[in-house]
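Participant: What follows is a predicted structure for the sequence shown.
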Amino acid sequence: MMPDQTELCTVCCCTLANKVLMVLFMVLLILAILFGNLVTLAVVLGTKHFHTPQGYLKASLAVADLAVGAFVVPLSVYAEVYLMATDSAPEWTSYNSRSVRFHPCNVIGPVFAGCTLVSITTIFLLTIERSIAVLRPLHKDSVITRRRTRILVVLSWAGSFSLAVSPMVFSSEIALEYNSCSRMCNYALGAVGEFPSPAWNILLLFPAFDFTLLGATVVINVVSLSGIRQHSKRRKRLAESERHGVTKPTFSDIKAAKTIGTLTVAFTSSFTPIAVFVVGNVLGNEWCDFSFFAFWILASNSCWNVIIYSVRDQKFRRCAHKLFVKGSKSSGTKRTPPGGQERECSFNT
């Protein structure tokens, strides 16, 4: 059950001014997530150049982030605006999902957890794909195919959402509730002061799975970047020598590997506070203020991917620019992009 709003409030949400700023932040976050990931999907799905295994994985990542902006954050905005307008929280925030037949958090909680897990698994798959392209460029096209990538995308979504709903399926002691600290739908452990052993173990599956996958992703990125460094040294040492026949990763593959490395660092930094909070929570720590920042740092990560692509990926930046130019033809002068950009950014019609 949700505590009294006056008993538990984060440092961001106790005064009217802070509540207004918090809601403004949430609304701006929704707009940033929706805009950024819709641009990503338009570029990746609408441009022939990005119809690759890597492009499919980026599209999957964008859909997961889009769901956070379309479903998860708006529920928090509704609850907080309702609280400010009526000076009382919506009735459903006073109960957990085990107390009523239908609770909004029954949907929104697994969506947030599932999309987070999809993001982790997709970044892991992107890292695998890039490591093969960099370390085994000769085998890239035979190992990494579009069909296999589509199957892996489906499996990542199915596995992630199965894991997201598993706490509710395997333990009657775990419920979902709208938490007055995090301002989000969270998993709740039993009654106040009770931490049943089976439920404790089930909730620890999340940080255990996430950090195992993130740890493997970091290791693979380190190996890939080490391979890139060795390739750069070898290229300088053997420039214009007799070893022209050695198969080397392309410049595009190297740039893409570095971009995925940046995505990994950004997501790991965003997810770490949540993992710390979950472990602390099952050990009995409340950490109200910390939970607010932890959950919203993770939610904010959903708008960072398009920024990273725009900064690190020149082709993505060019195609996104052409997309906007194409959309503004009717209102101004028509610009003609360079020939190379025209070819690599040919949008489907």
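Facilitator: Arrived safely, thanks for sending.

Participant: For the rest of this, base every contact and every neighbour count on C-alpha atoms.
Facilitator: Noted.

Participant: in the stretch 151-300 of the chain, which spans are helices?
Facilitator: With helices called from DSSP state H, counting those that start in this stretch, the stretch 151-300 of the chain shows them at 197-203, 205-237, 251-282, 288-300.

Participant: Put this next to the first one:
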Amino acid sequence: SIFPSHLCKPSIICVLVYIFLGLLSISTIFGNLLVIISITYFKQLHTPTNCLVLSLAVADLLVGVLVFPFSMVFTVTSCVYHEDLFCKIRDSFDVSLCTSSILNLCCISIDRYYAVCQPLTYRTKINIHVTVIMILVSWSVSVLIGIGIIIAGFTLNYEKCKENCFIYVLLGDILAPVFSFYLPMIVMLCIYLKIFLVAQKQACSIQNTTCQSLKSRATVSKMERKATKTLATVMGVFLMCCTPFFLCFAFQFFTHESVPVSVLETLNWFALSNSTLNPFIYAFFYSWFRGPDVFLWEITSFLCYHEN
């Protein structure tokens, strides 16, 4: 058994935590699987933009399938380690797949930038070939980081991982956070700020060209609120989930003080929960994903068709 002898009879708290994390994992898998099925099955969703969403859903699905089980064992049992092997496998999956998810989010923001800010040249600049390149780059960077973790190791035999199971080498302390979070965050913040400013400018332009009627003002106001809500949802969820963990990680690196495992694990689960929320944000909130028909109706039709 992978559990120590004193944990063979898990407490009620452990059982409740397992149930909660298990439901979180199921939600992540189910939500992203629906996105993958819909984009793959329905031809009207075969667009460059949705290829990026598909890549994001695959990354988030793998987070639910591969990362969540390892993290569940680590979180609930706390002291379970198979020397350095468990740490390397767990952290390699964790960092590489979460990096892929974040980089795909970054690619989607780039796609949205050209769609909103340069609509006339959008189809020529963001075609299927460019989309494939963006996806390959995202996954290549993620895989390289994961391989680096396996080769270099996270713990360097740091008391055999008794206190911490995170990176204490250059790869993890500098390169991984930069490419996994800080750089994509800066890019996404700049892009979505630009999109919001352009959308606001377009709304003002529409307002100035009308007769200043109440109806036109209401329409413009609705457009501004929708743009604000959409961008706030995208960036707000991403920053809310991932920022605390990486700030804690930076604090640990610069102060050379170990943060309690319980704190790091809690913040790590917040970061992982971004993969649970992504399919709801990008699939259910955005009309450009749902397409001309109602998304849920299409999914229901698909499932009923295969049941019959």
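Facilitator: It's in. All values reported here derive from a predicted model rather than from experimental measurement.

Participant: one step back: what's the closest of the helices of the stretch 151-300 of the first structure to Leu135 of the first structure?
Facilitator: helix 205-237 (6.5 Å; C-alpha to C-alpha).

Participant: so what corresponds to Ser275 of the second structure in the first structure?
Facilitator: In the first structure, the residue paired with Ser275 of the second structure is Ser302, using TM-score structural alignment.

Participant: Could you do Glu83 of the second structure as well?
Facilitator: Checking with TM-score structural alignment, Glu83 of the second structure has Tyr95 as its match.

Participant: just Pro184 of the second structure next, same as before
Facilitator: Under TM-score structural alignment, Pro184 of the second structure pairs with Leu213 in the first structure.

Participant: Check the gap between its match and Phe292 of the first structure for me.
Facilitator: Separation of Leu213 of the first structure from Phe292 of the first structure (C-alpha to C-alpha, to the nearest Å): 25 Å.

Participant: Which one of these two is surrounded by more residues?
Facilitator: Between Leu213 of the first structure and Phe292, counting by other C-alpha atoms under 10 Å, Phe292 is the more crowded of the two (22 against 17).

Participant: Skipping adjacent residues, who's closest to that one in space?
Facilitator: The shortest distance from Phe292 of the first structure to any non-neighbouring residue, by C-alpha to C-alpha, 6 or more residues apart in numbering, is to Ser182 (3.9 Å).

Participant: same deal with Ser142 of the second structure?
Facilitator: Ser96 is the one closest to Ser142 of the second structure (C-alpha to C-alpha, 6+ apart), at 4.6 Å.

Participant: Whatever residue of the first structure lines up with that neighbour: which element?
Facilitator: Using TM-score structural alignment as the criterion, the counterpart of Ser96 of the second structure in the first structure is Gly114. Secondary structure from DSSP states H and E places Gly114 of the first structure in helix 105-135.

Participant: starting at the chain centroid, how far to the next helix or strand after that helix?
Facilitator: Following helix 105-135 of the first structure in sequence order, the next helix or strand is helix 140-143 (DSSP H and E). From the chain centre to the centre of helix 140-143 of the first structure is a distance of 27 Å (C-alpha atoms, centre = their mean, to the nearest Å).
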